[in-house]
Structure formats: structure tokens, C-alpha cells
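>>> Below are the sequence and a predicted model for it; my questions follow.
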Amino acid sequence: MTDHPRRVTRALLSVSDKTGLIEFAKALASHGVELVSTGGTAKAIAAAGLQVRDVSELTGFPEMMDGRVKTLHPKVHGGLLAIRDNKEHADAMKAHGIAPIDLLVVNLYPFEATVDKGAGYEDCIENIDIGGPAMIRAAAKNHDDVAVVVEAQDYQAVLDELSANKGATTLALRRRLAAKAYARTAAYDAAISNWFAAQNKAEAPDFRAFGGRLIQSLRYGENPHQTAAFYRTPDKRPGVATVRQLQGRELSYNNINDTDAAYECIAEFDPARTAACVIVKHANPCGVAEGPDLVSAYRKAFACDTQSPYGGIIAVNRTLDAEAARVITEILTEVIIAPDATEEAIAIVAKRKNLRLLLAGSLPDPRAPGLTAKTVAGGLLVQSRDNAVVDDLTLKTVTKRVPTDAELRDLKFAFRVAKHVKSNTIIYAKDVATVGIGAGQMSRVDSARIAARKAQDAAADAKLAEPLTKGSVVASDAFFPFADGMLACIEAGATAVIQPGGSIRDEEVIKAADDHGIAMVFTGIRHFRH
């Protein structure tokens, strides 16, 4: 690839975001570039004392229909698409009075921002840009001759090349800008198409696209030999993609994945009702608890498994206070994420220079609709978010014994946690704290036994007479296909069970519960998490 420089003699600027516009336009003018513009952009440039031609002068056709029609004209698209070294194209330009446009600067109508602020249907429609994407695609296609800029952060790169190349751009820059331009229009159209699908309540539209804006290039992916990057989507769900990082090293791929798991789990706990803490390791909670304050909740969560939290992720559902910050930082922790933090807490965390402190501003709504996506070979699996919340479910007692109020409180707590643990999942809980977690096993019996063994280890560490699974309740993310899994939980000391129900052997499982005097409730909803 040669430098293939192309001198910029004429630039068309049409931007909704005018950040840096005037400085850029002044610099272009200093290189002798003729400025052509539209509407508000033209007014802003003229108000700065710069000479600018309105696009209507170029086309000989007035802007009309509330600005819907202004750049959709052969003299614009011909100026962008004409191949400069093609004699036939040059002759057509001369015959029809088409002037070349060597630089296009367009950022699109703020459709995503309009949707995000909750605007009405008609307002969203009016913020769908038509002329902008058409010009961007035309300029990007003809990048051998035309440079296209779709956001202000690339202004300086263009100016640097004009200065270095006597008013010309190189092919390398134009190719890079063209690739970015097509990615931008693709993400823009993805946002529009997904908005339309939601408006039309189309659960499975014929085509589905997702787009995002780069947040950061990551050092590597799950493993050092994998490349990775982090993108923000138009969905402004509070979480790791929207946080303000106050300190600490750059987040890694695994940090981001684990932090998302932690914050989605903590969102299940209403901060107006209780303080809560979630400790996550390898995308699975290893300790979750409620308490009267964050310190109490953290200590109870940590007691569930005193080994796994080292190097883990901590999520809390209230403003991080100094006392909680002091206790949490006693061990090695990778990330703390909270809605907010006090200045004193921030100062305490600052003493651990590598510890990332993330403030999300608010908690995500566990009931909110949304989509999740996962790649598979040759395809994309898309589903609605699991927004079932145990407080909204009708719980049905299926055993002779009805759970006590304390058991029912803990059953709801355990099922809330089970939603966020990899299947097969078994959660033992007592006094609104996890006391044993079995995650991701191929057999539900194995999950029950692993969780019980973890509880035994925790009891040994704390020098307790018996594990806290004695007198606990237990939650299963899906039904017990046989009684053996539930019997393993009873053996560990569980006195009450919450599960979805729906097995062909439900009656066998219920009978086993009754035989052991166990209370059991069905939710009718399962929480597979793969």
C-alpha cells in the first residue's frame, strides 16, 4: 500500500455534536480548504467569522421538509463518489457541474441518546438520520480519494496529516477512517432496528444486529493468548459498562465479567430494605448476605467461604462507608463496586493502589426487560433477560409442613442467590446469609454435597461445633429430578426447600420431604444459568 496522498480542497461538515467543530474548521481553513456545511453547523461556523458555503449553494436546491431533504442530491453524492483518476467520472463531474468533496465530517443525529432519555415515538423517529449515513457510506466507499470523519476525536489525526503532507491525507488514514465509518453506521442501524423490534414487540425479528462503542482495548481475554476488547451498547443499564473508576489498575476481561456477575446479583437486594454484600469468584458468588449495615453483611458473606474471596470481587448495594471499606480491604481484593462511596471510604481504599474502586451511580433493575446474547459456532443465541424476581412469585407449599416465617425469609433469600449461580446450583442459607454454595456441577447431587463440604470447611475454620447447614434452608435453581438430591440436602441439615417443581417425579420428592418432616415450596420458575 502506497501513501497515495489526496489533497483536501473542499470539506463538507454536518454535525449534531459540535464539540471541537470551530477549532477544526479554523484549522481546515488555514490549509486553504473550502468549507461547505448545513443548517446549524453552517450557522456555527459563520458565527465564528469563517467563510462557509451552505450546501444549498452547492446543490442549487433548497433545504426542505424540516431538514429531511438537504444532502440527498447528486452534487453531494457525486462529489463524494467520483473516482478522481477515472476519466469517465471526471467528464461526468464537469458536464454536470459537480465539485469534488475531499473530506466529509458527519456525526449522526443522536438517536441513541434520544431513546435513552425516554423520548416519545415521533421524537425518536425524527432523530433517525438518513442523509448522514448515506453520505458516510458514500465517502467511505470512495476512501481512495475521500477522507470521512464520524467523531470529533479523529479531528486531530486529520489535521496532523494535513500539516505533514502539505494539505493531503494518506491512504492509510483514509482506510482506517473508512473502516470506522462503516462500523459506526452499522452500530447506529443496529440501535434503530432493535428499538423498532421492541416497539413492535417482535421477539424474534428476521434479522438481529448488535453494535457498541469501544470502552477499552483489553490486555488479553480470558487467557493471555486471547485478544479482547470491551464495548458499550446503547442499553444504559447501570453496571460495569457505566461505572466511574476512581482508582486501581485497568480492568481485565475476567475482572469485567466477574464484576458484572457480582453487580447483577447485588441488584436483587433492595437497599431500602436491607444492606447486602456479594462476593464473587470466577463469575460465581462464593458468599452473599444481608445485614443491618454493610460491615455486617460483608462479614456474614465472607464467613460462607473464607478461602475463595481472596482475589475476588465485592459488590455492595449501598454507599460504601468507611467502616465497610476498612474491613473489605483487610484481604486482597480485585474490585469493589458500589452505587457510591463516602470520601472517607475512598481515602481508605486509595491505600490499596491496585484495588479497583468502581462507582455505578445506581443499581440495575432486576425486573427490567432486556436482551442477552451469546455467540455459538456460526450463530448468535439471543434471549430476554431473566427478570423473574422471587418477591413477585406465588410460592406454593407442597408438603404437609408449612415453612416458618424465618424459613420462608431464608428460602426467598436463597432462591434470589440461586438465580445468579451457575447451574446445577444448590444454595444453603441461614439467617439471610449463604452458608454453602454448590455451583456448576453436572449432577445436582454433587452440587448439594460440594456445598455441604464447603460449609464443613468454613465451620472448621471458624471452630464451630457443626456446620451452619444444620438448621438451614436450601434452594435449587431447577427441579430435583429424583429425591436423592434433596435427601443429600436433608443429610446436610436443611429443614426447608425451595425449588421450581415440574419434575415427573415431584410426588416422589414431596413424599421424601414429608417422610423427613421437611417443608418445601414450589416457585413455578426455574433459574438455569449456563
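Received it, and whenever you're ready, just let me know what you need.
>>> can we go C-alpha only for contacts and neighbour counts from here?
Fine.
>>> Assign V106 to helix, strand or coil.
Recorded secondary structure, V106: strand (DSSP: H, G, I helix; E, B strand; the rest coil).
>>> next one: the one 3 residues further on
Following three-state DSSP, Y109 is assigned to coil.
>>> how many other residues sit next to it?
Y109 has 20 neighbours, counted by other Cα atoms under 10 Å.
>>> if I look at it, how far off is I125?
From Y109 across to I125, the span is 11 Å (Cα to Cα, to the nearest Å).
>>> show me where the stretch 251-400 of the chain has strands.
Shown for the stretch 251-400 of the chain, the strands assigned by DSSP state E, counting those that start in this stretch span residues 275-281, 284-291, 312-316, 333-338, 356-359, 371-376, 379-384, 396-397.
>>> quick one: which of those is nearest G438?
Smallest distance to G438 across those (Cα to Cα): 9.1 Å, for strand 284-291.
>>> ok, and what's touching that closest one?
Residues outside strand 284-291 that contact it (Cα atoms under 8 Å, 6 or more residues apart in numbering): 258, 261-262, 274-280, 296-298, 300-305, 308-309, 417, 420-422, 432-435, 437, 439.
>>> Only the buried members of these: can you turn that into a PyMOL selection?
To isolate the buried ones among the contacts of strand 284-291 in PyMOL, judged by 16 or more other Cα atoms under 10 Å, type:
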select buried, resi 258+261+262+274+275+276+277+278+279+280+296+297+298+300+301+302+303+304+305+308+309+417+420+421+422+432+433+434+435+437+439
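>>> So P481 sits against G501, correct?
No: counting by Cα atoms under 8 Å, P481 stays clear of G501, with 9.1 Å between them.
>>> Put this next to the previous one:
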Amino acid sequence: MTKRRALLSVSDKTGIVEFAKKLVSLDFEIISTGGTQKTLTDNQIETVGIESVTDFPEMLDGRVKTLHPKIHGGLLGKRSNEEHVETMKKHAILPIDLVCVNLYPFKETIQKRDVTEEEAIENIDIGGPSMLRSASKNCESVTVIIDPIDYETVISELSETGNTTLVTRKKLAAKAFRHTASYDALIADYLTNQVEEGEQESLTLTFDLKQSLRYGENSHQKASFYASSIPTAFSIASAKQLHGKELSYNNIKDADACLRMMSEFKSPTAVAVKHMNPCGIGNGKDIYTAFMNAYESDPVSIFGGIIALNREVDAKTAEKLANIFLEIIIAPSFSEEALEILTKKKNIRLLALEMREQKDISEKEYVSVLGGLLVQEMDTLVEDETTWKIVTKRQPTQTELEALVFANKCVKHVKSNAIVIANNERTLGIGAGQMNRVGSTKIALEQAKEQLDTAVLASDAFFPMADSVELIGQSGVKAIIQPGGSIKDQESIEMADKYGITMIFTDVRHFKH
């Protein structure tokens, strides 16, 4: 009886020696190549080189070694098809029953600093994916493995029954095809970026499972968290959890919203988020002051919220944070004293994430719709304040101008229709997600009603009518920033002049649906 044959060619050598020894004990002949063959030989495991199988030398710097009928015929030949069997005999092609292959480290290569295009290209595996695809296509007879985590299952089944089950072979084949699809997607993305291709005729995306979630937005919805295959440094996926329960689906979405808001600010800043909207944003001379400003923006809504701070959390700030029920605190770091204070709270999640390095925040964002996907650039536009137009008679004071800049940064992260009332230190009132702009204006004014003397107001889009401006004028707010662009802009300008309001048009809209 002909020995069964296993082809082993791996870049990840984890567990390969023990796996090969067990295959040999189960009477498998081992075919191997290059570094894998050397590793096995060094561990006294007998192998057959690829050249001995193909009767053809490895060539072109290793680019061609497994692309041969005696390899792919041995993988693709159907054992149950008499014509296939006869053809294989005629051409002296022996079946290969098991393939264990993982691919050249393309992903790791392109993440290296200063990697050259030539180096990236040389790490595109051709033979490996070809073998995986051939073996997977013939999973009726061939076992294919791409992940050391599956060695134990395969050996266990081989030991118990002499073969793997068809169910296992199908699962492993599907996993191999997912693996090659992800690998090809990374290559396609890299080459597309190299030639600066814009809109592509097809979109290939790949993400890696980071975490299985207990449930989604609601307890009856299943959910998972996938991270970009090429890690994004400034992202919730890259944060290090120091304490607390696992993140939930809603935690992750809120934390992501927190980071997007925080990306606007360089000075010490604290952002508090509830249900994807800010309930308070504050800045200050230090992180304690910034947090207190954010807290005082809305001390009611912050309960059960998520906080991001862009400086280390010290003991003084931690004492204040510990007095509030919070789901998550995100910061670059926590002092030892702060950790001691905060970790006394069993369930609070503490995440560490460097916030000064935000070079990769300009990535595209994807939104699923039934039967499709919307793709757009993230709204990371840094507005040129020199292009803003003061359209009213009264000019803003320097303090008002500082507050308008701050409010304008905040309003772009509030669900539209969005209104933000603020001073130059913190938000005072936020109206979010209303079906008309008057509704959002009323909510923001109601929240800020005791603090309107020095307040300014930002709108994410133009006022379609003068009614909101009239409400603002009656409240006592004296400065507005908005995109402009309505056919009734002049009515809003005249209403602002009536109440002595200074109003700036930015010509930039920040809808957030």
C-alpha cells in the first residue's frame, strides 16, 4: 500500500516539528521545501524535497518550485474518478493527502518602516496560495491546513479513524479560501495605493476577528468585532485594556465616536459621549481642568457615559472620575495612583491609547445598507479660518472668535440636525439628531439657558429660515457660526443684525447622519 503523503511548507514554524513527527508516526511521507525542510531535517525528521517529486529544479530565486503537474495533479486528482486515477498513473503522479501551508509574510512586510516596493513584491506568495486553492477545491479527499491552531484537531481525527472527517476537511477548506482571499485583498489594496487608483470597479476589504461580542446593539442581536488587517494606530482596535469587563458592541461604537471627536484637539481636552453624541467637551490648561469643564457641560447626561482624555490621568483627575458611574475611560496612560483609585471600581473599563499620533486617521469609512455598501472619506477637513466670512454688521470679539472655532470643531461630531452652544472652554448646550433645526436649537438653548451671556452657537448646516436665528437672538447669544448656502441666507443675516449678533459663514457643511 502506498504511503499517504503530506506537503509541509510554512513560514510560521510554530508547532510544525511536533506536527510532522505525529504525521510520520501515522505513516505519512513528508514532502517539504526550503526553510521548512531544513527545520524538519535539523530535528531528525526525514523529508522528501520538492525537486525529488517534480524532477525539476527550484528556479528563478525560488519563484518556481511547486507550480508543477506532479504537485497540483497530486492535489487536484479526484480519487473517485477512474479517468483521473488512470491519468495520474500514466504520468507517475502520486496523490498528496494533506497540505500544510502558510504564506509569505506580505502583511508583516508592508508594515515595516521604509519598506521598498521591490521588497513588498517579492513577498507576494504565488505557489502557496495555488497549493491551498488546489487542496481546498479537492477537499473531498485532501486535508488543507493554514493555521497551527488546527494541528491538534487533524492529528486527533487521523489517530482515531485513520482520516479526517469530510466535515472537518470542508471547514478547513473554507478557512483556507478565506485566508487566500484576505491575502489577495491586502495585495490588491497595496498595489492600488501604489498607483493612487481612485474609485475602483470592485472593492476588496479584509478584517481580522478581534473579539466575539456577547451581543450587538440589543441582546437578541449577534455581533463580532473585526479589526483592520493592517492595524490603525489611533483606533479603539489598537487600545490596550488595563481593567474591567469586555467591551460591548455599543461600548465600541461610543468609544470610536469619542476618538473621532478627540482628533480635533491638541490642547488638554476631555470628551464625554453618550449614544454616539458628545454630552460634554472641555479643554483647559491641564487635564483636570479639561475634565471638569467637560463634566460641568452636562453633569446629568455624563452618567453611564464614556470619557476620553488626551493626557495622562493623574490622581486628582482619577478621584473625580471615580465619583461618577462611567462605562469607559480612555487615555494615553494612567499614573500608578490613578490606577489604584480607578481599579477599585470592578466594572469600569480602562483603555490606554496614545492620542498624539493620529497620522492614519484619514482612512475611508464604510456604511452598510441593504444589499450594498456606502464608501466615503472621513470628515477630517481642517478648515481654513482665513476663508471664513463675517456677513453681519457686528464683528466678533477675540474671545467670541476663539469660542466659535471651538464650537465649530464640536458640532461636526454631533448627529444632524446639530446645534452646539459653547464658550471658549466647554460646550454649554447640545441639540442633536432632530428632524428640524429649530428643534435642535431649542434643545441646545434650554440646556445652556443659565450660561448664555458669553456663549456662541455653531450649526452643522445652514439655517433654512430665519426662525432659528430669531430664537437665538431672543436668548441673548451674540455670535453664530454656520456654513451658509441657503436661498434665504439674507433673511438670517438681517435677523442677526436686528439682534446685534455677529455671524460667520464657513462655506463648509458637516452633516453627520
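Yep, it's here. Worth saying up front: this structure is predicted, and the values here are computed from it rather than measured.
>>> quick one on the thing from earlier: between P481 and G501 of structure 1, who's got more neighbours?
G501 (26 against 17).
>>> Which position in structure 2 pairs with that one?
Superposed on structure 2 with TM-score structural alignment, G501 of structure 1 falls opposite G484.
>>> now that match, nearest residue through space, not along the chain?
F462 (4.8 Å; Cα to Cα, 6 or more residues apart in numbering).
>>> Spit out the contact partners of E222 of structure 1.
Y253, N254.
>>> Could you rerun that using 10 Å?
Contacts for E222 of structure 1 (Cα atoms under 10 Å, 6 or more residues apart in numbering) come out as A228, S252, Y253, N254, N255, N257.
>>> corresponding residue for it in structure 2?
That one, E222 of structure 1, aligns with E217 by TM-score structural alignment.
>>> distance of its match from K253 of structure 2?
10 Å.
>>> How about P464 of structure 2?
With Cα to Cα as the criterion, P464 of structure 2 and K253 of structure 2 are 31 Å apart.
>>> Where does stretch 252-259 of structure 1 end up in structure 2?
Mapping stretch 252-259 of structure 1 onto structure 2 (TM-score structural alignment) gives residues 248-255.
>>> make that stretch 477-487 of structure 1, sorry
With TM-score structural alignment as the criterion, stretch 477-487 of structure 1 aligns to 460-470.
>>> what about the matching stretch, start to end distance?
End to end - Cα to Cα - stretch 460-470 of structure 2 spans 18 Å.
>>> Do a quick rundown of the helices in the stretch 301-450 of structure 1.
Counting by DSSP state H, counting those that start in this stretch, one finds helices in the stretch 301-450 of structure 1 at the ranges 322-328, 343-350, 405-418, 444-461.
>>> hmm, I was thinking of the stretch 1-150 of structure 1
Using DSSP H, counting those that start in this stretch, helices in the stretch 1-150 of structure 1 cover 21-30, 39-47, 55-59, 74-81, 87-96, 111-116, 121-126, 131-141.
>>> and the ones you listed as CSV, adding mean neighbour count and distance to R213 of structure 1?
Shown next, in CSV, are those (neighbours: other Cα atoms under 10 Å; distance: least, Cα to Cα, whole Å):
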stretch, mean neighbour count, distance to R213 of structure 1
helix 21-30, 17, 21
helix 39-47, 17, 24
helix 55-59, 18, 30
helix 74-81, 21, 26
helix 87-96, 13, 36
helix 111-116, 18, 12
helix 121-126, 14, 20
helix 131-141, 22, 17
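>>> Give me the mean deviation of the longest helix anywhere in structure 1 from structure 2.
In structure 1, taking DSSP state H as the definition, the longest helix is helix 171-199. Here the mean offset of helix 171-199 of structure 1 against structure 2 after fitting is 1.9 Å, by mean Cα distance after the TM-score superposition for structure 1.
>>> Touching both of P481 and G501 of structure 1, which residues are there?
With Cα under 10 Å, 6+ apart as the test, P481 of structure 1 and G501 both reach V509.
>>> Any idea which residue is closest to the centre of structure 1?
Compute the mean C-alpha point of structure 1, and by Cα atoms, centre = their mean the closest residue is A241, 4.9 Å away.
>>> Excluding covalently adjacent residues, which one is nearest to it?
Leaving aside its sequence neighbours, A241 of structure 1 sits nearest to R232 (Cα to Cα, 6+ apart; 6.1 Å).
>>> Spit out the contact partners of the one you found.
G211, G212, R213, L214, I215, Q216, V240, A241, T242.
>>> rewinding a little: mind checking what the residue nearest to the centre of structure 1 lines up with in structure 2?
In structure 2, A241 of structure 1 lines up with A237, judged by TM-score structural alignment.
>>> do L358 of structure 1 as well
Checking TM-score structural alignment: L358 of structure 1 goes with L351.
>>> distance of its match from A270 of structure 2?
For L351 of structure 2, the distance to A270 of structure 2 equals 14 Å [Cα to Cα].
>>> Check H84 of structure 2 too.
Taking Cα to Cα, one finds H84 of structure 2 at 68 Å from A270 of structure 2.
>>> count of neighbours near the equivalent of P100 of structure 1 over in structure 2?
Under the alignment (TM-score structural alignment), P100 of structure 1 maps onto P95 of structure 2. Using other Cα under 10 Å, the number of residues around P95 of structure 2 comes to 26.
>>> can you pull the contacts of the closest residue in space to P95 of structure 2 that isn't next to it in sequence?
Distances taken as Cα to Cα, 6+ apart put G74 closest to P95 of structure 2, at 4.1 Å, once the chain neighbours are dropped. G74 of structure 2 makes contact with R5, H68, M88, A92, I93, L94, P95, I96, D97, S134, A135, V142, according to Cα under 10 Å, 6+ apart.
>>> swap in T47 of structure 2?
6-8, 20, 24, 29-33, 36-38, 40-41 are the contacts of T47 of structure 2 under Cα under 10 Å, 6+ apart.
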